[in-house]
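J.: okay, structure incoming, though there's no sequence with it:
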């Protein structure tokens, strides 16, 4: 049985990822800050676990509660509250990076000892094309109109982190995904994709075996060339 931890799994993309991986036969632990928000995950058959990516004690206790770990999906993230340079300051940057970047590293580092015991360890980091300069500069891309700074910068960091983790840990399959413009709370449900479409890449990469890709950036259509 494959044991999987999905962070930020109480709703939206994280919850849908949990649902699909349970359907694929995984035992899924659904990480969330507040266990009171875990009813939807429980109904799917996931096991809610209290996990605040910004709190080292919470992360350590969550990882310690797992019997094993084969797949880690770093899905937890926040958009922040700064939308242009007019409302940008260092605190706005710090808040987003604390969750989206430092939180990802905090969970991953805590999970590595368990993952190293797995015969086929996998990490999937959820980023965004908003962290990809090519998309930000393309007038025909959904990302082009977005003027916010903290969130895209944090997701650019996640893409780079993924590549470096993959290089450091060649025995693991470590990849990063772009969900695409998906209808979620992040965008007031204005995205043109469903949450199922938005989790296609993440689920596909969570299901790969030891011969699968590593250090790659994928969306639901496949690999995004660096």
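T.: That came in fine, so what should we check first? Quick caveat, the model's predicted, so the values are computed rather than measured.
J.: for the rest of this, base every contact and every neighbour count on C-alpha atoms.
T.: OK.
J.: can you give me the end-to-end distance of stretch 177-195?
T.: End-to-end distance of stretch 177-195 (Cα to Cα, to the nearest Å): 14 Å.
J.: same question, stretch 43-50
T.: Stretch 43-50: ends 17 Å apart by Cα to Cα.
J.: stretch 19-29 too?
T.: 11 Å.
J.: now do the buried residues in it.
T.: Neighbour counts over stretch 19-29 (16 or more other Cα atoms under 10 Å) mark 19-22, 26-29 as buried.
J.: second one coming, line it up with the first:
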């Protein structure tokens, strides 16, 4: 199995790539910058938003693990990847990580994720999509910034189920090594928190009162408190 990983140098990529190598797979990472091959990983230069370098990146690849994402442009990146995979002809499985609520949250970033999922599903390549909750690392960064405010917002009814990125990486590894499965059960953390709960665990501040995972969602085991204890 020859695997191309997009977003291979990000939070998930740095966790999944070593596991793929340990499983005996050949790994190529798409990068916007030139990088020398290291630890058995080949890097190829390409840009998903611009749609450049993808033909070369997909040469000889039969599986794609699409982890790349950003504040905007995920839908464009996915369409470029889908078009390139269709032209390459040799890709037999594409795995994508998305976000819980991609099909229900009326916000631009979630809509971009929804459109990215559709682009992958319409690519003609057998696919698997895993929707995950916000990572512990992301929630820590967000809570840390907001906790610096004298008064923090507390959106009533807004709840988080943060999940450890290592558990997401393990799930993605299994999905990548398995057969295409379409949209698989969501992966959320073991506990739900209000926004104020998360902020209080980082730093106490006065709160100004202002989607959970779907039925059948899978649950991780490592809690927000256990993550904080390590960091």
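T.: Structure received. A quick note: this is a predicted structure, and the numbers were derived from the prediction, not measured.
J.: which of the buried residues of stretch 19-29 of structure 1 fall within strands?
T.: 27-29 (DSSP state E).
J.: residue 193 of structure 1 contacts residue 184, correct?
T.: No. Applying Cα atoms under 8 Å, one finds residue 193 of structure 1 not in contact with residue 184, separated by 9.3 Å.
J.: rewinding a little: including distance to residue 206 of structure 1, could the buried residues of stretch 19-29 of structure 1 go into TSV?
T.: Listed next are the buried residues of stretch 19-29 of structure 1 as TSV, based on distance: Cα to Cα, whole Å:
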residue	distance to residue 206 of structure 1
19	13
20	10
21	8
22	12
26	10
27	13
28	12
29	14
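J.: is the residue positioned nearest the centre of structure 2 in a helix, a strand, or coil?
T.: For structure 2, residue 97 is the residue whose C-alpha lies nearest the centre (Cα atoms, centre = their mean; 4.2 Å). Classification of residue 97 of structure 2 by DSSP: H, G, I helix; E, B strand; the rest coil places it in strand.
J.: which position in structure 1 pairs with it?
T.: Aligned counterpart of residue 97 of structure 2 in structure 1: residue 126 (TM-score structural alignment).
J.: what sits against its match?
T.: Contacts for residue 126 of structure 1 (Cα atoms under 8 Å, 6 or more residues apart in numbering) come out as 73-75, 158, 176-179, 202.
J.: just the element for residue 113 of structure 2, please.
T.: Per DSSP states H and E: residue 113 of structure 2 is located in helix 108-121.
J.: so where do the strands sit in structure 2?
T.: 2-6, 26-31, 41-45, 63-66, 93-99, 127-132, 152-154, 159-160, 182-183, 187-188, 193-194, 207-209, 218-219.
J.: what's the most buried one of the ones you listed?
T.: strand 187-188 (a mean of 28; mean count of other Cα atoms under 10 Å).
J.: neighbouring contacts of it?
T.: 130-134, 161-163, 168, 213, 217-220.
J.: make CSV from these and add distance to residue 86 of structure 2 to it.
T.: Shown next, in CSV, are those (distance: Cα to Cα, whole Å):
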residue, distance to residue 86 of structure 2
130, 21
131, 23
132, 26
133, 30
134, 31
161, 36
162, 35
163, 33
168, 27
213, 32
217, 31
218, 31
219, 34
220, 34
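J.: pick the one among the residues you listed closest to residue 54 of structure 2.
T.: Closest approach to residue 54 of structure 2 among the contacts of strand 187-188 of structure 2 (Cα to Cα): residue 130, at 22.8 Å.
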